[in-house]
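A.B. asks: Model the structure of this input:
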Amino acid sequence: MRLVAAFFALILPALSFAQNYSIGTGGQSGIYYPLGGALAKVWSDKVEGVNVKAEVTAASVENTIKVVRGDMLAGIAMGNVVLDAYEGAGQFPGEMPVKVLFALYPNLVHALTLQNSGITQLADLKGKRVSLGAPGSGTAVTSAALLKSIGIDPKKDIRAVYLNYSETTNALANGQVDAGFIVGGQGVGAVTQVALTHKVRVLPVSEKDRSKFIAENPAYSSYTIPGDVYNGVGQVDTLSIWNVLVVRADMSDDMAFNLTKAAFENMGDVRKVVKVVEATTKANASRLSGVPLHPGAEKYLNSIN
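C.D. replies: Next up, the predicted model:
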């Protein structure tokens, strides 16, 4: 009995040492959720003293707020939202204590409609029923900003609803909305799935509209979705914005170093789950200009070739 007691006295502190954390993701029909789950597993397995789970959220804005409050270890978020938080702009009342661990992959603006809707360009959305994305999401921020940029007031000129990815494609398929925005990685599941059962159109963003929008929102860039990424959809010119891992600025350097090291050294496992993180490289780590990398993350990135 004494040996058994001594054994448990030795192992119990080790078992209770790991602290529980969460990583903010998004809805289960997008890319954030499986990516967050893959990162959570890597961190739990490879970083001593942490146990991380993926949390379903409304995505970018909610994740950033929860990271700032200390409710989350890290959050996946669109770069424009993190930049707004850092600068105290947009939906944030003041400058937030945030930094970037590293950039992940570019999100693409999918302005989605059915081919028989008669809608062929963004200007045609005026007066229509349009899903702008889930409340508190980067999609909702981007879609509203893009509409304003082309002269459409989201509060007056359209009948706006706020739905997540799967709700948007279901409403589109059922005729409950005329169009909807999904700002997600290339090949995002919600668009892929609806394109298999319905003839869809991804509305292009014209060169003129892209130039104007990028001048107003320099975190964005132009992007061309290749043909046949989605069933029956040809090449489409649109906008992109990098997704990043946002953390509190006062995260310890050691924690930031260890999280970044574990992620990059096991990125092959993450790519098996989410292909788009082929873009997650040292060269792309600082693709979001305007928000500094965390010093601990930067230390690790500078140590690798």
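A.B. asks: contacts and neighbour counts: CA atoms only from here.
C.D. replies: Will do.
A.B. asks: which stretches of the stretch 1-150 of the chain form strands?
C.D. replies: Remark: strands assigned in the stretch 1-150 of the chain by DSSP state E, counting those that start in this stretch are 19-24, 50-55, 74-78, 98-114, 129-131.
A.B. asks: Lys66 and Ala77 touch, don't they?
C.D. replies: No: Lys66 is beyond contact range of Ala77, at 11.5 Å (criterion: CA atoms under 8 Å).
A.B. asks: The strands of the stretch 1-150 of the chain: which one's closest to Leu172?
C.D. replies: Leu172 lies closest to strand 98-114 among the strands of the stretch 1-150 of the chain, at 7.0 Å (CA to CA).
A.B. asks: Any idea how far that closest one is from the middle of the chain?
C.D. replies: Computed by CA atoms, centre = their mean, to the nearest Å, the chain-centroid distance of strand 98-114 equals 5 Å.
A.B. asks: how many neighbours does the closest residue to Asp253 other than its chain neighbours have?
C.D. replies: Leaving aside its sequence neighbours, Asp253 sits nearest to Gly296 (CA to CA, 6 or more residues apart in numbering; 4.1 Å). Look at Gly296: counted by other CA atoms under 10 Å, it has 20 neighbours.
A.B. asks: again with Lys299
C.D. replies: The tally of other residues near Lys299 (other CA under 10 Å) stands at 17.
A.B. asks: list the contacts for it?
C.D. replies: Phe257 (CA atoms under 8 Å, 6 or more residues apart in numbering).
A.B. asks: who's in contact with Thr280?
C.D. replies: Thr280 touches Ala103, Leu104, Tyr105, counting by CA under 8 Å, 6+ apart.
A.B. asks: Alongside the first, I'd like the structure of this one:
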Amino acid sequence: MLNFRSSLLICFFLSLLLNHAISEERYFMRVGTGSISGVYYATGNAICRFIRKHSLHDNTFNVSCSVQSTPGTMYNLNALRNSDLELAAAQEDWAYDAYNGTGLFSSMQPMSSLRSLFSTHKEAFTVLVRKDSGIRDFDGIKHRIVNIGAPGTGVRGTMEKIMRVKGWTSTDFKLTTELNSSEQVRALCDGKIDVMTTVIGHPSGLFQEASATCSVQLIPLDDETRKKLLLDHPYYYSYDIPVDLYSGLAEEVTKTIAVKSGFYVLEDFSDDKAYKLVSSVFSNFSALQGTHPAFSHITKVDLIPEAGNIPIHPGAKQFYKQIGLLRESVGKAYPK
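C.D. replies: A predicted model of the protein is given here:
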């Protein structure tokens, strides 16, 4: 009886030690996204669901995933740099500047440890005006009240690049404002601003809200400016907003530029975790497409980052090679 009791005690203590060892191996991953109502937050939650699903049949993928609502790209990249996040959602142009120490990151050391895991959707620079404004093309926004976005936002960075290409400064506008996305529609329809600008994935409820509130129309970016931006910045893509995407907002395709969004880690993120995280996203691709309307037309190829912009994490690269989809940086579709 003593031997039996001793055996039970030994088994009990061994189980405690084993459970303790397993708990020590658990990896806690904080995912930086964006506002609760935005696409980044929805995507972050989807990723955590995919990870939990993957871990059910792979006990070596012991990851505890938590989604954090944040101010967005710039916050996420700086938090990743400071080890306050393990996975960060970001626009590729900002990630490129962080990696190279350029743009708004020029006062910081290049974030050379930044690595891309996968891309998601394209976010297009989009301009909206009231139909009664008399603005018919992009040059028509000069001498008007233009919302250029708050400092540190994607739209502000894009507007500043466009203004440099055009040779414009803030004095070329009657007034510039720094409203956020949720404030712009009301300000536009109330006549407080003449021009609404944003960088956003399409389709977006923002434009459906605008068209339901007042009579508005999309304004394309002129070809000369688009071509210059595409030639000078490797992270920009030519982008067409289909004429039938929003009822009554355009009479033809709206030509503009877009930037990809994606998820990033640091180089010390383990190869095994990177491989399994990307694998879990690809294994649940149909569910990812249903996460947000902006994902409805993406393909698996769209998820693979451009290798020439920011290095792909080796674990992610291993997965892409395995499925035969790894590509080097490819040429963009420049405007005619």
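A.B. asks: the more surrounded of Lys66 and Ala77 of structure 1?
C.D. replies: Ala77 (28 against 19).
A.B. asks: Tell me the counterpart of that one in structure 2.
C.D. replies: Under the alignment (TM-score structural alignment), Ala77 of structure 1 pairs with Ala90 of structure 2.
A.B. asks: Does that match touch Gly262 like I think?
C.D. replies: Yes: using CA under 8 Å, Ala90 of structure 2 makes contact with Gly262 at a distance of 5.7 Å.
A.B. asks: hang on, the earlier thing: so of the strands of the stretch 1-150 of structure 1, which one's packed in deepest?
C.D. replies: strand 74-78 (a mean of 30; mean count of other CA atoms under 10 Å).
A.B. asks: As a check, name the ranges of all helices in the stretch 201-305 of structure 1.
C.D. replies: Here the stretch 201-305 of structure 1 has its helices, by DSSP state H, counting those that start in this stretch, at 207-216, 253-265, 267-273, 295-303.
A.B. asks: Tell me which of the ones you listed lies nearest to Pro97 of structure 1.
C.D. replies: Across the helices of the stretch 201-305 of structure 1, Pro97 of structure 1 has its closest neighbour in helix 295-303 (13.7 Å, CA to CA).
A.B. asks: which residue is nearest the centroid of structure 1?
C.D. replies: Taking CA atoms, centre = their mean, the centroid of structure 1 lies closest to Ala77, which sits 4.3 Å from it.
A.B. asks: Give the burial count for the closest residue to it other than its chain neighbours, as a bare number.
C.D. replies: Nearest residue to Ala77 of structure 1, sequence neighbours excluded (CA to CA, 6+ apart): Ser60, at 4.1 Å. Using other CA under 10 Å as the criterion, Ser60 of structure 1 is surrounded by 30 other residues.
A.B. asks: Need the counterpart of Ser60 of structure 1 in structure 2.
C.D. replies: Aligned by TM-score structural alignment, Ser60 of structure 1 pairs with Thr73 of structure 2.
A.B. asks: Compute the distance between that match and Gln208 of structure 2, please.
C.D. replies: Distance, Thr73 of structure 2 to Gln208 of structure 2, using CA to CA, to the nearest Å: 25 Å.
A.B. asks: Around the counterpart of Val270 of structure 1 in structure 2, how many other residues sit close by?
C.D. replies: For Val270 of structure 1, the aligned residue in structure 2 is Leu288 (criterion: TM-score structural alignment). For Leu288 of structure 2, the tally of surrounding residues (other CA under 10 Å) stands at 20.
A.B. asks: now do Ser166 of structure 1
C.D. replies: 19.
A.B. asks: From what I see, it and Ser29 are in contact.
C.D. replies: Yes: between Ser166 of structure 1 and Ser29 there is a contact under CA under 8 Å: 5.9 Å.
A.B. asks: anything in contact with each of those two?
C.D. replies: Taking CA under 8 Å, 6+ apart as the contact rule, Ser166 of structure 1 and Ser29 both touch Ala190.
A.B. asks: before we move on, the earlier item: residue in structure 2 matching the residue nearest to Asp253 of structure 1?
C.D. replies: Residue mapping for Gly296 of structure 1 onto structure 2 gives Gly315, with TM-score structural alignment as the criterion.
A.B. asks: Relative to Ala95 of structure 2, how far out is its match?
C.D. replies: In terms of CA to CA, Gly315 of structure 2 sits 19 Å off from Ala95 of structure 2.
A.B. asks: what do you get for Ser15 of structure 2?
C.D. replies: In terms of CA to CA, Ser15 of structure 2 sits 45 Å off from Ala95 of structure 2.
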